[in-house]
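> Whatever this is, show me its structure:
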Amino acid sequence: MTGRPGTGTRRARGNIETLASGALRVRVYGGLDPLTKQRHVLTEVIPKGTNARRDAERARDRLLVEVAERRNPKTSATLDQLLERYLSQFQGSPNTLQLYETHVKNHIRPLLGPVKIGRLDPEVLDSFYAELRRCRKHCARKRGLIDHRTEREHECDERCRPHRCRPLSATTIRHIHFILSGAFKKAIRWGWIKESPTSWAEPPPAPKPNPKPPNAAQAAQILNESWKDADWGAMIWTAMTTGVRRGELCAVKVESVDFTPGRETLWLERAIRREPGWGWGEGDLKTHQQRTAR
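This is a model prediction of the structure:
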């Protein structure tokens, strides 16, 4: 099936073309692109060879089946376009959004931004995570690279040193995985793709927490010293006995405390946090649900 229009026959949904190099290009119509509203065509190139025609016909039939079963990507959108749409609709906190935008700018966009989302698979993502574990600056492995003390124009001194590859932390790589996972879930809901490659990719495991709180004797020593100032002692005591977050503790007001004997309660409804663009201010709790501490 060559699928050449203009012969008076019905236009074929798939065709095979011979390129100047001798390779065969398979093209299958996949519907209208929901992002651009233009024709979306699935393309696959079969290298020149003895069995090229047979392989091309198999590729065409496979793509036709994927289209018929709605398993093909519905758009030629790139990961950049998906992330831009995803972040514009993000409903998390401003701080989380700012963190995500930083990761997209520094790590995702330079390495995967131009890739079409239909071509991203678990193998590509695993290679991407491996690169993040190799070097956080994504260096080209060339000699003579310098880690400059600032990105601004400057004269180098002893603070600008030969480049050393340092990996991103496992926590940061997992944050990047969560960004991609959220974006691909949206893409599935929008009908852009059938399944998410992040479901099969393997980010590094979460690091095991290793808290080192003071023992009972050390805690008592800290409290005894802090009570030399009544206000400071009250704050340290509250932090130790309730386990509230720092931002929550800073937002406590007199009306937040119930001093009823035997029923003393601390109501946590607000928290102090940094808001991108204008500094510190009051906001909702991290869980967006008030709670009490006793």
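
> use CA for all of it now, contacts and neighbours both
Will do.

> Do a quick rundown of the strands in the stretch 151-294 of the chain.
Secondary structure of the stretch 151-294 of the chain, counting by DSSP state E, counting those that start in this stretch: strands at 161-162, 257-258, 265-268, 271-275, 279-283, 291-293.

> Can you get me the centre-to-centre distance for the top helix by length along the chain and its chain?
Looking across the chain with DSSP state H, the single longest helix is helix 170-189. Relative to its parent chain, helix 170-189 has a centroid offset of 4 Å by CA atoms, centre = their mean, to the nearest Å.

> now swap in stretch 126-133 and tell me
Offset of stretch 126-133 from its chain centre (CA atoms, centre = their mean): 13 Å.

> Need the contact partners of it.
For stretch 126-133, the surrounding residues in contact (CA atoms under 8 Å, 6 or more residues apart in numbering) are 107, 111, 138, 166-170, 173, 201-203.

> Which of the residues in the helix or strand hosting residue 64 are classified as buried?
Assigned by DSSP states H and E, residue 64 falls within helix 52-68. The neighbour-count criterion (16 or more other CA atoms under 10 Å) identifies 52-53, 55-57, 59-60, 63-64, 67 as the buried residues of helix 52-68.

> thought residue 249 was touching residue 271?
Yes - between residue 249 and residue 271 a contact is recorded at 7.3 Å, counting by CA atoms under 8 Å.

> rewinding a little: for the contacts of stretch 126-133, name the two members farthest from one another.
Greatest spatial distance in the contacts of stretch 126-133: 166 and 201, 22.4 Å, computed using CA to CA.

> Mind checking which of the two has more residues around it?
More crowded of residue 166 and residue 201, by other CA atoms under 10 Å: residue 201, with 18 against 13.

> and the longest helix of the chain, what does it pack onto?
With contacts defined as 3 or more CA pairs under 8 Å, 6 or more residues apart in numbering; DSSP states H and E, helix 170-189 has these neighbours: helix 79-88, helix 94-103, helix 122-134.

> got TSV for the ones you listed, with mean neighbour count and distance to residue 212 too?
Converted to TSV, these look like this (neighbours: other CA atoms under 10 Å; distance: least, CA to CA, whole Å):
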stretch	mean neighbour count	distance to residue 212
helix 79-88	18	37
helix 94-103	14	27
helix 122-134	17	27
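
> Kindly present those helices as CSV, with separate columns for distance to residue 235.
Putting those into CSV (distance: least, CA to CA, whole Å) gives the following:
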stretch, distance to residue 235
helix 79-88, 38
helix 94-103, 26
helix 122-134, 41
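
> please give me the structure for this one as well, since I'd like to look at both together:
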Amino acid sequence: MPVHKRRYRSGETVWYFDFNAPGSTRETRNRITESGFATKREAEDAEAKRRIEEQETHELAKAGGPIDAPLPKTLATLREEFFRQHAEEKLAPKTIERYREQAAYFDPELLKMAITEITPLHLGREWTRLLKSGGHHRRTKAPRPLSAKTVRNIAGVLSSVFGRAVRWGLVKANPVSDGEPPVPKKHKGIALTPAQQALVFQTATGPWCLPMFLEMSAATGARRGEVLALRWSDI
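The predicted structure follows:
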């Protein structure tokens, strides 16, 4: 209980509150305390108010800026606000990494635009650009097309960014909803028969872990990267 009573030798009785500041750990514990309240109710009210103030201060410190900082006006500033205020607080590190990789494809001219001026037409042009020359070759850096699936993933990130802007009251609607991102073509999956799987297991040679890798892949249907990222705690 954060509220306590203290009795002095003089006979005077006062109430005080005492709690750990937000973000405190065993190694870096910061105590918030205040005394001199005549009643328990006064101490409880003061403690509740102070706790809210300390939590707000802690959240602002994590966000890296004051609460009255300028609101994002362009897509570039909205993108960074999205990562700072939402993604880094609520998403897994690997998800954030993937989001940042996809957000890096946004056209510089689109990033300069005011978020209130971006329309589905602008986004339709962006999807076309990405499909034709959104990527680049690693060696020559020459432009290359992106797949429809990649462009749709990029559109998904942009939709999340604008969706957060709607929640924040920065825009009235999400333009990605009517932006018609490309739809990837579905390919028929190819799977090995049980007999073929058994043959692969029997003929596998190489590292000691290869049979386990193959059996895990066959049992779960997971992708190579997903199987390689597994830990014993996942199993």
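
> Centre-most residue in structure 2?
residue 87 (2.5 Å; CA atoms, centre = their mean).

> Could you report the separation of it from residue 161 of structure 2?
For residue 87 of structure 2, the distance to residue 161 of structure 2 (CA to CA, to the nearest Å) stands at 10 Å.

> tell me which residues in stretch 140-160 of structure 2 are buried?
Judged by neighbour count (16+ other CA under 10 Å), stretch 140-160 of structure 2 contains these buried residues: 145-148, 150-160.

> I would like the range of structure 1 that aligns with the longest helix belonging to structure 2, please.
When structure 2 is parsed with DSSP H, its longest helix is helix 40-63. Using TM-score structural alignment, none of the residues of structure 1 align to helix 40-63 of structure 2.

> What is that helix packed up against?
strand 3-7, strand 13-20.

> Now with 7 Å, please.
Packing partners of helix 40-63 of structure 2 (3 or more CA pairs under 7 Å, 6 or more residues apart in numbering; DSSP states H and E): strand 13-20.

> So the residue nearest to the centre of structure 2 versus residue 136 of structure 2, what's the distance?
Distance, residue 87 of structure 2 to residue 136 of structure 2, by CA to CA: 27 Å.

> With residue 171 of structure 2 instead?
Going from residue 171 of structure 2 to residue 136 of structure 2 by CA to CA gives 33 Å.

> swap in residue 194 of structure 2?
Distance from residue 194 of structure 2 to residue 136 of structure 2, by CA to CA: 40 Å.

> Who has more neighbours out of those two?
residue 136 (13 against 10).

> For the more buried one, which non-adjacent residue is closest in space?
Distances taken as CA to CA, 6 or more residues apart in numbering put residue 143 closest to residue 136 of structure 2, at 4.2 Å, once the chain neighbours are dropped.

> Wait, the one you found touches residue 132, no?
No - here residue 143 of structure 2 does not reach residue 132: they are 8.4 Å apart, not a contact under CA atoms under 7 Å.

> Please, where are all the helices along the stretch 151-294 of structure 1?
170-189, 216-226, 230-242, 246-250 (DSSP state H, counting those that start in this stretch).

> of all those, which lies closest to residue 279 of structure 1?
Comparing those by CA to CA, helix 246-250 comes nearest, at 13.7 Å.

> List the contacts of that closest one.
Residues from elsewhere that reach helix 246-250 of structure 1 (CA atoms under 7 Å, 6 or more residues apart in numbering): 268, 270-273.

> export these to CSV and tack on neighbour count and distance to residue 238 of structure 1?
Formatted as CSV, the contacts of helix 246-250 of structure 1 follow (neighbours: other CA atoms under 10 Å; distance: CA to CA, whole Å):
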residue, neighbour count, distance to residue 238 of structure 1
268, 22, 12
270, 22, 16
271, 19, 15
272, 19, 17
273, 20, 19
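
> wait, what's in contact with residue 120 of structure 1?
Residues in contact with residue 120 of structure 1, defined by CA under 7 Å, 6+ apart, are residue 197.

> Now check structure 2 for the residue matching it.
So residue 120 of structure 1 corresponds to residue 118, using TM-score structural alignment.

> Just tell me the aligned range of stretch 165-175 of structure 2 in structure 1.
Counting by TM-score structural alignment, stretch 165-175 of structure 2 corresponds to residues 187-197.

> buried stuff in the matching stretch?
187, 192-197.

> now, which of those sits nearest residue 45 of structure 1?
Among those, and counting by CA to CA, the member closest to residue 45 of structure 1 is residue 193, at 21.2 Å.

> How much space separates the closest one from residue 146 of structure 1?
Residue 193 of structure 1 is 41 Å from residue 146 of structure 1, by CA to CA.

> that older thread, comparing the strands of the stretch 151-294 of structure 1, which comes out most buried?
Highest mean neighbour count of the strands of the stretch 151-294 of structure 1: strand 265-268, a mean of 19 (counted as mean count of other CA atoms under 10 Å).

> same for that one, what does it pack against?
Using 3+ CA pairs under 7 Å, 6+ apart, the elements in contact with strand 265-268 of structure 1 are strand 257-258, strand 291-293.

> Mind giving me the packing neighbours of the first one?
Translated: strand 257-258 of structure 1. Using 3+ CA pairs under 7 Å, 6+ apart, strand 257-258 of structure 1 is in contact with strand 265-268.

> now the strand it packs on, how far from the chain's geometric center?
On CA atoms, centre = their mean, the centre of strand 265-268 of structure 1 falls 35 Å from that of its chain.
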